[in-house]
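S.K.: coords please:
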Amino acid sequence: MRTALVIGTGLIGTSAAQALARRGVTVHLADHDPEQARTAAALGAGTSEAPDGPVDLCVVAVPPAHVAGTLADAMRRGVARGYLDVASVKGGPRRELESLGLDLAAYIGTHPMSGRERSGPLAASADLFEGRPWVLTPTRDTDTEVLNLALELVALCRAVPVVMDADAHDRAVALVSHMPHLVASMVAARLENAEETAVRLCGQGIRDVTRIAASDPRMWIDILSANPGPVADLLAEVSADLDEAVTALRGLQSADASKRQDGAAGVEGVLRRGNAGQARVPGKHGTAPTAYEIVAVLIDDQPGQLARIFADAERAGVNVEDVRIEHATGQQAGLVQLMVEPQAAPVLAAALRERGWSLRQ
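M.R.: Alright, predicted model coming up:
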């Protein structure tokens, strides 16, 4: 791939363009807002000037509702040898293109499973896709050259290719992305009119659950409008679980001992199913999840504290598998939770204590 045209210079389009440009591809940028394309160009994503002739690959990075129309226009103009989109739904756009009577040999639907709460070119990063799955949905009609161009794009963005059927993809993202976003938003909505004294008690748990609720609602309306059926089906299942949990909790509230017992069993059932589902979430690098031990270290909110902890862990010969930071309420301090292999936890704890760190259980 020597040349590419990226249509749509939001977070995903600009990030892909930056990754391609960084690796020597001449990237042309287009957007319905020319100022946004110029902003992306200023950030090193390519040039906002139109290409002189057909490019190797056209990447359409527009909202799902506009994918088919944008692709159809580009294909009729013959702007590239191959075409792909990066929308978060795949079945609908392909069916729309088929209904328009286009030859889809030169097209492949794709979806990089990466993003941020912020949108627009200023939120973009050439490293956004590194190590992340990038779904490809070829069909029997897809030209081999186009599939290879898509695979080259994924490789240049340093993502991991995953081949799926388009409709299976849409059901999967409804489960792991679209439905969770709505649930997170519903939980976060409980905080809108909550008393300030309650909100000040927010800890890492509520932060983890509501983090994605900070995303742009307009972008999510586009996404959910393109995949409403599978998301609604899943929410109906969540609704049934909520009804069950409410009934169980009311039982715990009852003066009747048998109802309290049934309520406890119902709540435990919900929690245990949650344990089983969470255990299936892949671990590092997509491998089976691993149970790590946590070494919790109290730190001051000062420059260099994290660097010192990691340096001391390195001196102890311990690899930190993951890390979380929980900030203390009303204090310039916090807990750094270092996740390590179980056999390494006592070694790291002893080394950190020896170097003066204060550990917490």
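
S.K.: switch to C-alpha atoms for all contacts and neighbour counts from now on
M.R.: Noted.

S.K.: which SS class is the residue nearest the centre of the chain?
M.R.: Geometric centre of the chain, nearest residue: S114, 4.3 Å, by Cα atoms, centre = their mean. Recorded secondary structure, S114: coil (DSSP: H, G, I helix; E, B strand; the rest coil).

S.K.: relative to A168, how far out is it?
M.R.: Taking Cα to Cα, to the nearest Å as the measure, S114 falls 18 Å from A168.

S.K.: one more, for comparison:
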Amino acid sequence: MSDDPRGIDSVLVVGTGLIGTSVGLALREHGVTVKLADQDPAAVRVACELGAGEEWTAGGPRVDLAVIAVPPQFVAQWLLDLQKTEAARFYTDVASVKALPIEQAAGLGCDLSSYVAGHPLAGRERSGPAAARADVFLGRPWAYCPGPETAPEAVRAVLSLIDLCGGNAVEVAPAAHDEAVALVSHAPHVAAAAVAARLAEASDTALGLAGPGVRDVTRVAGGDPALWTVILSGNARPVAEILEAVAADLGRAAAALRAAAVEGAAIDPVTELLRRGNAGQSRIPGKHGGPPRSYAVVQVLVGDRPGELARLFQVAKEAGVNIEDVRLEHAPGLPLGAAELHVQPEAAGGLARALRAHGWHVP
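M.R.: Below is the predicted model:
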């Protein structure tokens, strides 16, 4: 390791998909030397062309840290192979499952003192190196799971990696990590896919009526099925348990609705589920990981033309209003849409007046 305050000077990234390439891009912004490897030569070429690093040559100088960015089932074998050639001083991974690669690494006889399992909770619906961005980790939690054998120097190297990429380091036990991501990521992805699957044979009439609600619910269903099959199989038990609980809730709701349709019965189980949903949704952390906040929404009609959003944000800037969130909904068949600007409640009135004064239509 260098005496440089960054902690790491050189990194090998194995796996040049979305996350691996994004790691390379983020590190290159800080002047870290990044080497790239992948079983797909085309993926390496794209990552190199994007500026994420240079192609790795086996047997070259040892790097400070190797980041293994491959599916969970293949992490341990890569770790073993890299350690045999002393490719790096320390090792980590970015797989979305932690117990499996750690268990497999121990079974293969890997040196666990130089390895810290990790997982940045960041990504996009798109996959592959072309979808990579240097800022994808900014402000995002980055779990790391040191074991009893882990050397303090290895932990420091991984914390340096997380810091350079802009993530927020969160130490967590492997089993607790897998239970958590099953709840907040893996099972929701399957649930979104189940809803989206109903749209595959939907009528044109139904699709023409689709609004922001169905888009919000199904957004993550656009992920790569092959990649998600690998992820889900690596965390199968926790995901199955959550999906079974969700299915039970939906089953009770469906039974209540069926009884209401046939017998006119009350739908108390549905009401209870909706209330529990409100309670759960309200616990999702808000801005910067703080407590949830309720924002006022200022709706503005915008034309589907270049520069419209820039003009809109300029008015907000001049009015001294910070836009906390923005959502766009296009009007079917018309060259305009609605922008929903989420702002602090006390700022909503002033922003609406400023927008109207600049000629914007605020309903």
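
S.K.: what residue of the second structure matches up with the residue nearest to the centre of the first structure?
M.R.: Aligned counterpart of S114 of the first structure in the second structure: A122 (TM-score structural alignment).

S.K.: ok, its match to R283 of the second structure distance?
M.R.: Taking Cα to Cα, one finds A122 of the second structure at 20 Å from R283 of the second structure.

S.K.: same thing with L27 of the second structure?
M.R.: The value you get for L27 of the second structure to R283 of the second structure, if Cα to Cα is used, is 33 Å.

S.K.: ditto for P306 of the second structure
M.R.: With Cα to Cα as the criterion, P306 of the second structure and R283 of the second structure are 37 Å apart.

S.K.: next SSE after whichever helix in the first structure runs longest?
M.R.: The longest helix of the first structure (DSSP state H) is helix 228-253. Tracing the chain C-terminally past helix 228-253 of the first structure and defining elements by DSSP states H and E, one meets helix 257-278 next.

S.K.: give the next helix or strand downstream of that following helix.
M.R.: That would be, after helix 257-278 of the first structure and using DSSP H and E, strand 293-300.

S.K.: average distance between that following strand and the second structure?
M.R.: Strand 293-300 of the first structure differs from its equivalent in the second structure by a mean of 0.7 Å after superposition (mean Cα distance after the TM-score superposition for the first structure).

S.K.: what helices or strands is that strand leaning on?
M.R.: Contact here means 3 or more Cα pairs under 8 Å, 6 or more residues apart in numbering; DSSP states H and E; on that basis strand 293-300 of the first structure packs against strand 333-340, helix 345-354, strand 358-360.

S.K.: again, only using 10 Å
M.R.: helix 305-315, strand 322-327, strand 333-340, helix 345-354, strand 358-360 (3 or more Cα pairs under 10 Å, 6 or more residues apart in numbering; DSSP states H and E).

S.K.: can you mark which positions in that strand are buried?
M.R.: E293, I294, V295, A296, V297, L298, I299 (16 or more other Cα atoms under 10 Å).

S.K.: same question for stretch 172-184 of the second structure.
M.R.: P174, H177, D178, E179, V181, A182, L183.

S.K.: next one: stretch 26-40 of the second structure
M.R.: Per 16+ other Cα under 10 Å, stretch 26-40 of the second structure contains these buried residues: A26, L27, R28, V32, T33, V34, K35, L36, A37, D38.

S.K.: over to stretch 319-337 of the second structure?
M.R.: Quick answer for stretch 319-337 of the second structure (16+ other Cα under 10 Å): A319, V321, I323, H330, G337.

S.K.: again, but for stretch 351-361 of the first structure
M.R.: Buried-residue list, stretch 351-361 of the first structure, by 16+ other Cα under 10 Å: A351, L352, W357, L359.

S.K.: residues in contact with F310 of the first structure?
M.R.: Listed by Cα atoms under 10 Å, 6 or more residues apart in numbering, the contact set of F310 of the first structure reads A316, V318, N319, V320, L338.

S.K.: am I right that the third one is in contact with I309?
M.R.: To tie it back to what came earlier, the one meant is N319 of the first structure. No: the criterion here is Cα atoms under 10 Å, and N319 of the first structure misses it with I309 at 11.8 Å.

S.K.: can you map out the strands along the stretch 1-150 of the first structure?
M.R.: 3-7, 26-30, 55-60, 80-85, 107-112, 133-137 (DSSP state E, counting those that start in this stretch).

S.K.: against which helices or strands is the second one packed?
M.R.: Yep, that's strand 26-30 of the first structure we're talking about. For strand 26-30 of the first structure, the packing partners by 3+ Cα pairs under 10 Å, 6+ apart are strand 3-7, helix 11-22, helix 34-42, strand 55-60.

S.K.: what's the burial count for E153 of the second structure?
M.R.: Neighbour count of E153 of the second structure, defined by other Cα atoms under 10 Å: 15.

S.K.: aligned partner of it in the first structure?
M.R.: Match for E153 of the second structure (TM-score structural alignment): E145.

S.K.: so how far is A61 of the first structure from that match?
M.R.: Distance from E145 of the first structure to A61 of the first structure, by Cα to Cα: 21 Å.
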